[in-house]
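Novice: Take a look and give me a structure for this.
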Amino acid sequence: MDEPNAFASWRSYWHFRREVASRRRYLLSDESKAFLAELARTAASRARRLPEGRQFCRAQVAHKDREDPDAGPLPGPAPLDRMMPRPDAASDGRANPEGIPRLYMAGDRHTAIAEVRPWIGSLVTVAFLKTLRDLRVVDCRETEVKPHWFLDEEPSPAEREEAVWAEVAAAFREPVLRGDDRAGYAPTQVIAELFQQHGFDGIAYGSGFGDKAVNVVLFDTTAAEMFACEIHEVRGVKLDHETIDNPFPIRRNEDGELVMFRTVIDIIGPVGTPLPDVPNDDEEKPEG
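Specialist: I've put the predicted structure just below:
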């Protein structure tokens, strides 16, 4: 029996995402309506206040040359209208469908620049903004973004809520790539509209470019105003990564096709013992 005031499943967001991304998003199923109602109810405990005068950053890969009387043309900040959302040309984003502008900002310069994914040598304008009034936002940052798996049975209502909000937080945190399928934005767009309908001014969420980085999107693009700009040149990009599995050898099979094999290591020895460079055929299994 479904409990009142509880998510139906720890996978409720997954089911909702699948429906609105690939099935329907305007006339939702009863299950998705129930999910959104519970999400709105539990969002109240995640409401946070942004005071008037709170400062944020916003970046664009753009600049405008300025004329120096001694040095000639030098790079300068982009025009001011380039730094704010255009009401007539809003593209899809985490919290908005095409045509409906939102104001996306970051808590610091580095995060703002990283979010626009510049290349080395890019000239990036960073605008500094401050909020013009007290604002109320849904804070997704406090939910620890980690996998939740409950395979045996449905967990308690509290654990379900934690798992669902972790998925919601991860969805807002995930970087939006230029080549992504626009339908993939639909779940968070619907959720953002839900929060707006329930009186919130925006959403605070994490960044895929830093564990402690903060982003904020405001539904009213006039709720914050620019007060300064800087011009930055991107000098380098630092990535921290490591392999998470054994190498996958690629060889031709009997039909001459390239096939990826999965390496199975069954040799156990003291730490530092060299492993064979090329596994035996018995130690490889075709992938897939």
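
Novice: Please count neighbours and contacts with C-alpha atoms only from this point.
Specialist: Noted.

Novice: ok, which stretches of the chain are helices?
Specialist: 12-22, 30-43, 109-115, 157-173, 186-197 (DSSP state H).

Novice: Could you dump those helices into CSV with mean neighbour count and distance to Ile203 added?
Specialist: Listed next are the helices of the chain as CSV, based on neighbours: other CA atoms under 10 Å; distance: least, CA to CA, whole Å:
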stretch, mean neighbour count, distance to Ile203
helix 12-22, 18, 17
helix 30-43, 17, 11
helix 109-115, 21, 16
helix 157-173, 21, 9
helix 186-197, 19, 8
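
Novice: want to put them side by side, so please do this one too:
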Amino acid sequence: MSNDFCCPRCFGDTYLEKYRIPEQSSEEGLCPRCASRGVPLVRPEQLEEEFETLLSAYEVVDEGGESIISLLRRDWCLFPEDSLRHSDAQLLLLEVMQHDGTYLKKFRVRESDEVAPIADWGGIRDELRYKNRYFPQENVDFDALAGLLAHLANTTEAKTWCRARIQVSPEPFDLRQMGAPPREVSSHGRASPPGIPYLYLASNAETGVSEVRPHPSDYVSVAQFELKKDLKVIDFRNPRRYVSPFVLGGDIQILQLRADLPFLEEVGKELTRPVVPRSAPVDYVPSQYICEFAKMHKYDGVMYRSSAETGSNLAVFDVELAEAVKVERYSVEKVDVRIAPSNG
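Specialist: Down below sits the predicted model:
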């Protein structure tokens, strides 16, 4: 097959991968550009309309500037480097845009007086921790926030998740003891305020065990949970990767989403950031606030990266949406300690 075709993995965009390219594709096979197998294939020029809208958010400059590929990679994680070299990505974009040589020039992001970030997460975070816990005064457009979080709406990818507990004796916990704690003893969590238990799950046993911070020689019970349905969640694991500019209708909307992406990234870091137990009642408040906002808008939970492992975590708001099906005992042989200079 000639290089006349491309596939979703050439672009690394969720909308193109799930909807646009499969809808336009008339065949599947080996992608001649990124070597992905069994993928839907389209001709590059079939995507011209989508890219024309996206590229309207950028402008050519005579001095300075960057290649448009570098900008699209940084802003939207398009043309992932593990799929295409820079030169191959440049050629693909030229073919999408019908070989318009303009896109060989240097570009910058267009400026617009109509665009401003949705809010300052640092300001919200500090106010919730130290000033106003329940009725913050920080200026936030809650309708805009709901719309922004909707860009990260996702469905759980797996039915099976894990939950770990450090054992108090050599005997493992039974299944009834592996769920969320009763509300009477439910304490502060990354997503849950005290007294409102959520079910915290991990994508695999290693991540689940790492999250409970065991010591060498500890025994840990790990339960396997099955989700009772596909959960609608807000996925904070990599906002810049999961958000798609191609669902937007114009340059101002694209510029606005680009301006708001750092806010989503900071919230994702908030859910992942390690917190020492003594400061948890204060430090968990900002992430609890966002999770309560997500719950109010009918999401089933939030997904976020683990601070201790490479896997993912899932906080389920309704503890009845998952069922423990088996439990196994593990012994902790080694704990990996990593240090870094502290400025505080």
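
Novice: And the residue positioned nearest the centre of structure 2, how far from Lys269 of structure 2?
Specialist: By CA atoms, centre = their mean, structure 2 has its centre lying nearest to Arg237, at 2.7 Å. For Arg237 of structure 2, the distance to Lys269 of structure 2 (CA to CA, to the nearest Å) stands at 9 Å.

Novice: Stretch 21-40 of structure 1: how far from the chain's middle?
Specialist: With CA atoms, centre = their mean, to the nearest Å as the basis, stretch 21-40 of structure 1 stands 21 Å off its chain's centre.

Novice: Stretch 49-62 of structure 1 now?
Specialist: Centroid separation for stretch 49-62 of structure 1 versus its chain: 18 Å, with CA atoms, centre = their mean.

Novice: Is there a neighbour count for the residue nearest to Val109 of structure 2 when sequence neighbours are not counted? I'd like the number.
Specialist: Distance criterion CA to CA, 6 or more residues apart in numbering; nearest residue to Val109 of structure 2, sequence neighbours excluded, is Tyr58 at 4.5 Å. Using other CA atoms under 10 Å, the number of residues around Tyr58 of structure 2 comes to 19.

Novice: circling back to that earlier point, check the alignment and tell me where the residue nearest to the centre of structure 2 lands in structure 1.
Specialist: Counting by TM-score structural alignment, Arg237 of structure 2 corresponds to Arg141 in structure 1.

Novice: For the closest residue in space to Glu206 of structure 2 that isn't next to it in sequence, give its distance to Glu265 of structure 2.
Specialist: Sequence neighbours aside, Glu309 is the residue nearest to Glu206 of structure 2 in space, at 7.4 Å (criterion: CA to CA, 6+ apart). Noted for Glu309 of structure 2: a distance of 19 Å to Glu265 of structure 2, by CA to CA.

Novice: The stretch 1-150 of structure 2: strands as residue ranges?
Specialist: For the stretch 1-150 of structure 2, applying DSSP state E, counting those that start in this stretch gives strands covering 27-29, 39-41, 58-60, 66-67, 106-109.

Novice: taking the ones you listed together, which one is wrapped up most tightly?
Specialist: Mean neighbour count (mean count of other CA atoms under 10 Å) peaks for strand 39-41 among the strands of the stretch 1-150 of structure 2, with a mean of 22.

Novice: elements contacting that strand?
Specialist: Judged by 3 or more CA pairs under 8 Å, 6 or more residues apart in numbering; DSSP states H and E, the packing partners of strand 39-41 of structure 2 are helix 8-11, helix 21-24, strand 27-29.

Novice: how about Phe263 of structure 2, what's its match in structure 1?
Specialist: In structure 1, Phe263 of structure 2 lines up with Val164, judged by TM-score structural alignment.

Novice: quick one: the residue lying closest to Glu270 of structure 2 once chain neighbours are set aside and Ile339 of structure 2, what's the gap?
Specialist: Residue nearest to Glu270 of structure 2 in three dimensions, not counting chain neighbours: Ser287, with 6.2 Å by CA to CA, 6+ apart. Taking CA to CA as the measure, Ser287 of structure 2 falls 25 Å from Ile339 of structure 2.

Novice: residue boundaries of the strands in structure 1?
Specialist: Remark: strands assigned in structure 1 by DSSP state E are 47-50, 55-60, 64-68, 72-76, 103-106, 123-131, 135-139, 202-207, 210-218, 224-233, 250-252, 258-263, 284-286.

Novice: Between these, which one is closest to Ala37 of structure 1.
Specialist: strand 135-139 (15.0 Å; CA to CA).

Novice: mean deviation of the closest one from structure 2?
Specialist: By mean CA distance after the TM-score superposition for structure 1, the fitted strand 135-139 of structure 1 averages 0.4 Å away from its aligned residues in structure 2.

Novice: Please say which position in structure 2 Leu218 of structure 1 maps to.
Specialist: Counting by TM-score structural alignment, Leu218 of structure 1 lines up with Val316 in structure 2.

Novice: Tell me how many other residues crowd the residue lying closest to its match once chain neighbours are set aside.
Specialist: Counting by CA to CA, 6+ apart, Val316 of structure 2 lies nearest to Gly301, which is 4.4 Å off, once chain neighbours are set aside. Neighbouring residues of Gly301 of structure 2 were enumerated by other CA under 10 Å; the total is 24.

Novice: Report the contact partners of Gly301 of structure 2.
Specialist: Leu231, Lys232, Val233, Ile234, Cys291, Ala294, Lys295, Leu314, Ala315, Val316, Phe317 (CA atoms under 8 Å, 6 or more residues apart in numbering).

Novice: got the contact list for the fourth one?
Specialist: The neighbourhood of Ile234 of structure 2, defined by CA under 8 Å, 6+ apart, consists of Leu149, Ala150, Leu152, Ala153, Asn154, Ala294, Tyr299, Gly301, Val302, Met303.

Novice: now whatever residue of structure 1 lines up with the first one: how far from Ala204 of structure 1?
Specialist: What that stands for is Leu149 of structure 2. By TM-score structural alignment, Leu149 of structure 2 lines up with Ala43 in structure 1. Counting by CA to CA, the separation of Ala43 of structure 1 from Ala204 of structure 1 is 12 Å.

Novice: got it, and Trp119 of structure 1?
Specialist: 26 Å.

Novice: what does Ala192 of structure 1 give?
Specialist: With distances taken as CA to CA, Ala192 of structure 1 is found 11 Å from Ala204 of structure 1.

Novice: Am I right that Leu145 of structure 2 is in contact with Trp121?
Specialist: No - using CA atoms under 8 Å, Leu145 of structure 2 is not in contact with Trp121; the gap is 11.7 Å.

Novice: Go through the helices and strands packed on strand 39-41 of structure 2 and name the closest to Glu48 of structure 2.
Specialist: Closest among these, using CA to CA: helix 21-24, at 12.0 Å.
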